[in-house]
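[1] Following is a predicted model, sequence given first.
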Amino acid sequence: MTSHYIDLRVVPDPETGAPQLLGILFGKLHQALVQLRIDNIGASFPGYSNNPRGLGNLLRLHGSETDLKSLLQQDWLKGIRDHVRMTEITPVPQSARHCVVTRRQFKTSADRLRRRRMKRHGETAEQAALAIPGTVERKPDLPYLNLNSASTSQTFCLFIEQKIKPEPAPGKFNSYGLSQNVTVPMF
């Protein structure tokens, strides 16, 4: 249950901007949630806006007071602690609305879709190009975090979408603290 929250604000410096620091912070949260096998802490971005870098500089973690205390007892902020200002664990306001914070993945590259079609259907490059025109590419306009994959060491964009919901929906979060249907308080 997400009865409490804690805010983690990144503080940029001349060498490192807020979007980069927020990506590093979120990557560390992901690693901690995976290592500790935690699925009852959710994340949100109170500074969210619909533009590519519109996540702001604030990461809010939601959970029970006990779960948040347990996470904070771990040393998961190592290496970024100087760039993070953290609030105390606080009860969620009664007037809070409900919001789903989810990861959105896009199959945006026509070339990638063509290669996939060639592999699956045994087509030539020309046949795949006729079947999949360049106009199928979608340009995501959602805000995102740049993260580094622990398994491949490659950088990728994690697109975030936040949607207000009329009713709270309990459940478990994924290893990013996100969900397709579980809500977190929004205020």
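    Structure received. Quick caveat, the model's predicted, so the values are computed rather than measured.
[2] C-alpha from now on. contacts and neighbour counts both.
    Fine.
[3] helix or strand right after the top strand by length along the chain?
    With secondary structure taken from DSSP state E, the chain has its longest strand at strand 155-165. Downstream of strand 155-165, the next assigned helix or strand under DSSP states H and E is strand 183-186.
[4] Not counting its own residues, what contacts that next one?
    Here strand 183-186 makes contact (Cα atoms under 8 Å, 6 or more residues apart in numbering) with 2, 42-44, 46, 62, 92, 96-101, 165, 168-170.
[5] Mind checking which of those land in strands?
    The strands, defined by DSSP E, take in 42-44, 62, 97-101, 165 from those.
[6] Centroid-nearest residue for this protein?
    When Cα atoms, centre = their mean is applied to the chain, the residue found nearest the centroid is Ile160 (5.4 Å).
[7] Now that residue. Nearest residue, chain neighbours left out?
    Arg103 (4.9 Å; Cα to Cα, 6 or more residues apart in numbering).
[8] Looks to me like the one you found is in a helix.
    No: counting by DSSP: H, G, I helix; E, B strand; the rest coil, Arg103 is not part of a helix but strand.
[9] the inter-axis angle of the longest helix anywhere in the chain versus strand 155-165?
    Criterion DSSP state H: the longest helix present in the chain is helix 18-35. Angle of helix 18-35 versus strand 155-165, following axes from the mean of the first three to the mean of the last three Cα atoms, to 10 degrees, is 80 degrees.
[10] let's bring in a second model and compare:
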Amino acid sequence: MHSHYLELRAISQIEITEVDVINQVMQSLHQILVNQQGNIAISFPCYNVHRTLGGVIRLFGTEQELQKLKADIQQKSSISDYALLMPITTVPATIKGYLHLSRVNPKGQSALRRAEKRLTAQGKWTPEVKNKMVEKWGSVHLQYPHLHLNSKSTGQKFILWLKQEKRPEPVQGTFNSYGLSQTATVPDF
């Protein structure tokens, strides 16, 4: 379980918004987390404040994992230009509960067109089906805060929509190179 945490706090910039600062920090942080063993988790303590992820990134792991991560972050000037690196701290004994942060893949117009073509061929496409799909898929992107990132492998820009849910019990698991997990939780405090 995660015994310690490390916070990155956005430094106010005259030229760019806090949202853009967090996007920049996460872009660089992702490149560092690729080299981790799936042990570093992430949360955003200010999640959904003004419908954003807020200006704080909280990273969880063991003290040794976070020491290595902190050293890697300190070598990457692009992060230190945009965020204050706080001291590694023990997770408080009293917490509110647990959080699960996951990626949401909203469907867009192209997915609707593909569904229409497929369901029309099956004879199942109706105006009611279309309305239900638009209602279900059209509102996802409005509900969740997100990051604007660039893929280093493909060069494409993409949006990483993040959904945070409260959980009553801790769940163990591994984390990807964005600090997210399909099942695992992090402490909420």
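    That came in fine, so what should we check first? Just so you know, these numbers come straight off a predicted model, no measurement behind them.
[11] Tell me how they score on TM after superposing.
    TM-score for the superposed chains, counting by TM-score structural alignment, normalised by the length of the first structure: 0.84, backed by 180 aligned residues with a Cα RMSD of 2.4 Å.
[12] whereabouts in the second structure does the longest strand of the first structure align?
    Residues 157-167 of the second structure are where strand 155-165 of the first structure lands when matched by TM-score structural alignment.
[13] Provide the contact partners of the longest helix of the first structure at residue level.
    Contacts of helix 18-35 of the first structure (Cα under 8 Å, 6+ apart): 10-12, 39, 53, 55-59, 76-77, 80, 83, 145-148, 175-177.
[14] Can you flag which of those belong to strands?
    10, 58-59, 145-148.
[15] Let's see if you can find the most crowded of those residues.
    Val10 (26 neighbours; other Cα atoms under 10 Å).
[16] wait, what's in contact with that one?
    Contacts of Val10 of the first structure (Cα under 8 Å, 6+ apart): 18, 21-22, 57-58, 83-85.
[17] which residue packs closest to it, ignoring adjacent ones?
    For Val10 of the first structure, ignoring the flanking residues on the chain, the nearest one in space by Cα to Cα, 6+ apart is Val84 at 4.6 Å.
[18] Can you report how many residues lie near the one you found?
    With other Cα under 10 Å as criterion, Val84 of the first structure counts 19.
[19] hmm, back to that, mean offset of the match of strand 155-165 of the first structure relative to the first structure (after superposition)
    Compared with the first structure after fitting, stretch 157-167 of the second structure deviates on average by 1.2 Å (mean Cα distance after the TM-score superposition for the first structure).
[20] List the buried residues of that stretch.
    160-164 (16 or more other Cα atoms under 10 Å).
[21] same deal with stretch 98-110 of the first structure?
    So for stretch 98-110 of the first structure, counting by 16+ other Cα under 10 Å, buried means 98-103, 110.
[22] Stretch 125-144 of the first structure now?
    Those would be 128-129, 132, 137, 142-144, for stretch 125-144 of the first structure by 16+ other Cα under 10 Å.
[23] same thing with stretch 32-45 of the second structure?
    32-33, 36, 38-45.
[24] Identify the farthest-apart pair in these.
    Put simply, by Cα to Cα the two of these set farthest apart are Gln36 and Pro45, 22.2 Å from each other.
[25] Kindly tell me how buried Asp13 of the first structure is, as a neighbour count.
    10.
[26] Same check on the one 4 residues further on?
    As a burial measure, the neighbour count of Gly17 of the first structure was computed by other Cα under 10 Å and equals 13.
[27] what does Arg113 of the second structure give?
    Neighbours of Arg113 of the second structure (other Cα under 10 Å): 12.
[28] For it, which three-state class applies?
    Arg113 of the second structure is classified as helix under three-state DSSP.
[29] What is the aligned counterpart of Gln177 of the first structure in the second structure?
    Small correction: residue 177 of the first structure is Gly, not Gln. Match for Gly177 of the first structure (TM-score structural alignment): Gly179.
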